[in-house]
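Trainee: Pasting the sequence and the predicted model now:
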Amino acid sequence: MDTKVVAAAKWSLITEVLAKLITPVTNIILAHILAPTAFGILATIMMVISFAEMLADAGFQKFLVQYEFESEDEKQKNVSVAFISNIVLAIVLWLVIIIWRDELAILVGNEGLGFPLAIMGAMLPLGAFSSIQMAMYRRSFNFKFLLSIRMITIITPLFISIPMALAGFDYWSLIVGLLAAHLFTAIALCIRQEKLISIYFSSTVFRKMFSFSAWSLAEAFSIWLTAWVDTFIISHFLDAYYLGLYKMPTAIVTTVMAIATSSMAPVLFSALSRHQHNQVEFEKTFLTFQRYMALFLVPLGVGMFVYQDFIVEILLGPQWKLAGIVLGSWALSSSLVTAISYLISEAFRAKGMPNISFLAQMAHLFVLIPVIYVCVQYDFTTFVYARSIVRVQMIAVLLYLLAIYVGMNAWLVIRNIKSYIIASAVVGTGSYVLLHLHNSMIWTIFCICISLILYLVVLYLFPTERIILTKIWESVLLRLKRS
C-alpha cells in the first residue's frame, strides 16, 4: 500500500505541476487579451454549471473510491449503475438549463446571457461520461494514466481559447475552450478504457449507493455554496467587471495551491480510505501528507501576500491593478485553509463521515453569508479582506470536529506544521520591510530570492525540519545521479 501511495503521489504531483505551469500561461495570455468583464461572465455561467455537475454526480464518485466492495462483480455492478445514473441525470439537468436559461441568467446577475449558459450546459453529459471512469482509476492508484488524460484538459484551451480571443470572440473563447477540453477527455477515455462498462441498472443498487452517498452530496452542496456565494453577491451588488477582478486572482491562487491539493488530495483520500479502520496508520498518513503540503503551501501563501502587487503587474497587467489585494489576502488565507481545513475534510470523507464535513460547512456559512453581505455594501476592498479573514473560522470548527469524531488531537495537527508557520511569518515580515526600502523590479526580484533562501535557513534551525530537508535533498541528488 505504501508503495502504491508513493507512486500515485508522484504521478499525481507531476500532473498538477504540468497543469500549473501551462494553465497559468494560458490565463495570463487571455487576461492580457480579454477584459475582466469576460471572466466575470464566465464565472456566473460556471456557478450554474458547477451546481448542476454536483447534482449529476450525486456523490457516486467518492462512493466508488471509498467503499470496500466484497467482490469484483459487486464493484462492476455499482460502477455500471453509477455511470448510467450520472449520464441520465446530466442530460435531464442540461434540458432544465436549456428550458429555463433566461431565468437562470437573470438569477445569477447576467441578464441576456441565457444562450451561452445553455451551450455551456453541454459540459454536463461530457463530464458525466468521464467522471466515473476517472474515479475507478483513482481507486486503483493509476495516476500515471490519469496524467495523459489530464494533459488533454490542460492543453486544449491553450490552442483553442487564445486564437479565438485574438479573433475577437470575447467570452465565447473561454466557453468553447472548456467545452472542447471536456469533449476530448471523454473521447480519450472511451478509446483507452481498460474495461468496458456494462449496460446494467438496479434500483436496489442505486438506493444503496444513494443512501451511502447522500451525505456526500449534501456536503458537496455546502462546499459549492461556500465557493460560489461570493460570486453571487458580487454579481448582484457590483457588476461583471468587479467579479472578473475578484475571480481571476482567486483562480490564480487556487491554481497555484492546487499543485498540492489536486495532486495530493485524491491520493490522500484513497490512502486514508484504505486505512480507515486502522487509527494509527490513518493518523500517520494524514500527518505525513500535511507536513509535506505545508512545507510548500505556507511560505507560498505568505510570499504571494507580500509580493501581491508585483505578481499582478507581471501576470495580468495594469488593467488588473486592483486585483492585488484579492490575490494577496486570498493566498494568505488559502495557505492555512488548505494545509488544515482541506485535509481534515478529506479525513472525514475517508472515514465515511461526510455528514460531519457538511456540518462544518454549514456552520461556516452561518458566519460567512452575513459578513460578506454587509461588507460588500461598503466597498470592494472591505469585502475582499472580510471574505479572507472569515475563512479562519472554518479552521477552528473543523479542528474541533476532528477531535470529537475522528479522535485526532487538534493541537497535534497545528503542532505538525508550526515550524512552517513560524518560519514563514518571520521571513514574510522581514521581506515586507526589505521590499519597501526601494521600488524597482530588479530589487523586488532580489527580495524574492533572499526570501526563499532565508526561509530554508530559518527552517533548518528546527531539528525535525532539518531531517526532512536533508531527506529531500538526498532524494534529489539520488535521482540526479540515476538520470
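Mentor: Structure received.
Trainee: only C-alpha atoms for contact and neighbour calcs from this point on.
Mentor: Fine.
Trainee: Please list all residues in contact with P299.
Mentor: Applying Cα atoms under 8 Å, 6 or more residues apart in numbering, one finds that P299 lies in contact with 335, 420-421, 424, 455.
Trainee: give me that answer again for 7 Å
Mentor: Counting by Cα atoms under 7 Å, 6 or more residues apart in numbering, P299 touches S424.
Trainee: Look up how far A339 lies from it.
Mentor: Per Cα to Cα, to the nearest Å, P299 is found 11 Å from A339.
Trainee: do the same with H275
Mentor: From H275 to A339 the distance is 20 Å (Cα to Cα).
Trainee: For the two, indicate the residue with more neighbours.
Mentor: Between H275 and A339, A339 has the larger neighbour count (other Cα atoms under 10 Å), namely 27 against 19.
Trainee: what about T3, how many neighbours?
Mentor: 8.
Trainee: give me the element it is part of.
Mentor: Using DSSP states H and E, T3 maps to helix 2-33.
Trainee: Tell me the helices and strands packed up against that helix.
Mentor: Here helix 2-33 touches helix 143-166, helix 240-274, going by 3 or more Cα pairs under 7 Å, 6 or more residues apart in numbering; DSSP states H and E.
Trainee: Run the angle between the very next helix or strand once past the last one and helix 240-274 for me.
Mentor: Using DSSP H and E, the next helix or strand after helix 240-274 towards the C-terminus is helix 279-306. Compare the direction of helix 279-306 with that of helix 240-274 by axes from the mean of the first three to the mean of the last three Cα atoms, to 10 degrees and you get 160 degrees.
Trainee: mind listing what's buried in the helix or strand just after the helix holding T3?
Mentor: Remark: after helix 2-33, the chain's next helix or strand is helix 36-57, criterion DSSP H and E. Across helix 36-57, burial judged by 16 or more other Cα atoms under 10 Å covers 36-50, 52-57.
Trainee: And helix 36-57, what does it pack against?
Mentor: Packing partners of helix 36-57 (3+ Cα pairs under 7 Å, 6+ apart): helix 72-99, helix 203-237, helix 240-274.
Trainee: next up, a second structure to put side by side with the first:
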Amino acid sequence: NAVLLTCLSSWKPRFVYSFDKLKEMIVFCGWTLLETISAWMVSNIGIFIIGKTFNDYYLGVYKTSTTMVSQITSIISAATISVLFSALSRLQDDREQYKQIYYKFLRYIGLFVVPLGAGIFVYRDVVTNILLGSQWKEAYLLIGLWGFILSESVIFHDMSGTITLSKGEPKLLFANNMIQAILMVPALYFSARYGFTALVITSCIVRIQLPIVQTFFAQMVSGIKVLDIFSEIKSYIIATAVMVIMALVMRSFIHGGILLYLSIFVCIVAYFGMLWIQKDSRDMITNILNIAKTRLLRK
C-alpha cells in the first residue's frame, strides 16, 4: 500500500534529517528529565528528613497523609492537565486562542478545586476519619493544610507548569523545584527540633513557594497575569468564602453524628447556590448540566 500510494500520489516523500531539530529535542528532553527527577526529590524530601529525625510512627503519619491527599487532587489533574498541555502546545503561536483555551480550562477546573481545598481544611477531621479511621487524630492538621495547598496548587502550580512546559521552557520547572529543595531542607531540619506539629506547619508554608514561583514563570513566558487568573475564578472564591463561613458557624454547635455530614451537604448547596446567583458562573453550570444531560441521554 505504501509503495502504491507513493507511485500514484502527486506528493512524494523525502528523506529529511535536521541536526538542529535533533539538538532542540535533546535539550528539551534533557531538561524535562531533570524536572521529573527534581519533582520526585521535592515530593519525597520530607519523608527522608522525617525518617531521620522522628520515629516510624510519625513517618507513617506523614507519608500516609500526604499520599492520601495527593491521590485525591491527582484525580483532577490527571484527567485535565495532559489534555490542557496538548491544547496549549498546539496553540502556542496564537496568543489570543492560547489564552482563551487556558481560561476555559481554568474556569472548569477552578469550579471544583477552589472549594475542595477549603472543604478539606474545614472538615479535616471528617476527611481523615473517612479515609484513614478514627485512630489518626495526629494527621488532622497535616491532611487539612496539605489538602488545601495541593487543591489550590492544581491551578497555580500544575496548570501554570503546563503553560511553562507548553512554551518549551522545562528548565524553569526544574529551577522552581530546586528552589523548593533549597528552602525545604533547612526549614524541615530546623522545625523538627520543635516537634512534629511545627514540622507540618513549616512544610506546608514552604510548599506555598512552588505555586507562587510557578505562576510567576507562567506569566513571564505567556503574558497571562496573576490578576487575570484571580479575575476568572473570583466567583468561586466568593462562593467558597460564604461556604467556609457557614461551615464554621455550623461546626461551632455541631460536633458529630449525622448532622455533621448533613452540614457538609448544606455547604455544597450553599456553594453552588452562591454561584447560581452570579450570571457568569450560572451560565457555566447550566452548560455543564446540559452536557451531562446530553451524554446520559446518549447512553
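Mentor: Yep, it's here. Fair warning: this is a prediction, and the values are worked out from it, not measured in the lab.
Trainee: Can you give me every residue that contacts whatever residue of the second structure lines up with A396 of the first structure?
Mentor: The alignment partner of A396 of the first structure in the second structure, by TM-score structural alignment, is I212. Listed by Cα under 7 Å, 6+ apart, the contact partners of I212 of the second structure are F156.
Trainee: quick one: what helix or strand has I212 of the second structure in it?
Mentor: For I212 of the second structure, the enclosing helix or strand under DSSP H and E is helix 209-222.
Trainee: how much does that helix stray from the first structure?
Mentor: When the first structure is overlaid, helix 209-222 of the second structure sits 2.2 Å from its aligned residues on average, using mean Cα distance after the TM-score superposition for the first structure.
Trainee: Next secondary structure element downstream of that helix?
Mentor: helix 226-232.
Trainee: So which bits of that following helix are buried?
Mentor: Neighbour-count burial for helix 226-232 of the second structure, counted by 16+ other Cα under 10 Å, picks out 229, 232.
Trainee: ditto for stretch 63-78 of the second structure
Mentor: For stretch 63-78 of the second structure, by 16+ other Cα under 10 Å, it's 65-66, 68-70, 73-74, 77.
Trainee: can you name the residues of the first structure that stretch 83-101 of the second structure overlays?
Mentor: Per TM-score structural alignment, the counterpart of stretch 83-101 of the second structure in the first structure is residues 267-285.
Trainee: how long is that stretch end to end?
Mentor: 11 Å.
Trainee: Same check on stretch 272-283 of the second structure?
Mentor: End-to-end distance of stretch 272-283 of the second structure (Cα to Cα): 12 Å.
Trainee: In the first structure, what stretch matches it?
Mentor: By TM-score structural alignment, stretch 272-283 of the second structure lines up with residues 456-467 in the first structure.
Trainee: follow-up on the earlier one: any idea which of the helices and strands packed on helix 2-33 of the first structure is most buried?
Mentor: Among these, ranked by average contacts under mean count of other Cα atoms under 10 Å, first place goes to helix 240-274 (a mean of 22).
Trainee: Pull out the buried residues from the helix or strand harbouring I285 of the second structure.
Mentor: Following DSSP H and E, one finds I285 of the second structure within helix 279-298. Within helix 279-298 of the second structure, the residues scored as buried using 16+ other Cα under 10 Å are 281-282, 284-285.
Trainee: From the residues you listed, pick the one nearest I229 of the second structure.
Mentor: Nearest to I229 of the second structure among these is S281, at 15.0 Å by Cα to Cα.
Trainee: ok, so what distance separates that closest one from P170 of the second structure?
Mentor: In terms of Cα to Cα, S281 of the second structure sits 34 Å off from P170 of the second structure.
Trainee: what's the answer for A270 of the second structure, then?
Mentor: 40 Å.
Trainee: just K279 of the second structure next, same as before
Mentor: Taken as Cα to Cα, the span from K279 of the second structure to P170 of the second structure is 38 Å.
Trainee: ok, M246 of the second structure - contacts?
Mentor: Residues near M246 of the second structure by Cα under 7 Å, 6+ apart: C267.
Trainee: which residues sit in contact with the residue nearest to the spatial centre of the first structure?
Mentor: Taking Cα atoms, centre = their mean as the criterion, A258 is the residue nearest the geometric centre of the first structure, at 5.4 Å. Taking Cα under 7 Å, 6+ apart, we find A258 of the first structure in contact with no residue.
Trainee: make it 8 Å
Mentor: By Cα under 8 Å, 6+ apart, the contact set of A258 of the first structure is 16, 20.
Trainee: Tell me which residue of the second structure lines up with it.
Mentor: Using TM-score structural alignment, the partner of A258 of the first structure in the second structure is S74.
Trainee: about what we covered before: for the helices and strands packed on helix 36-57 of the first structure, give me TSV that also has distance to N409 of the first structure.
Mentor: Below are those laid out as TSV (distance: least, Cα to Cα, whole Å):
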stretch	distance to N409 of the first structure
helix 72-99	35
helix 203-237	23
helix 240-274	17
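Trainee: so which of those helices gets nearest I344 of the first structure?
Mentor: With Cα to Cα as the criterion, I344 of the first structure lies closest to helix 240-274 of these, at 10.5 Å.
Trainee: What mean distance separates that closest one from the matching residues in the second structure?
Mentor: Per aligned residue, helix 240-274 of the first structure averages 1.3 Å (mean Cα distance after the TM-score superposition for the first structure).
Trainee: How far does that helix sit from its chain's centre?
Mentor: Relative to the chain's own centre, helix 240-274 of the first structure is displaced by 2 Å; criterion: Cα atoms, centre = their mean, to the nearest Å.
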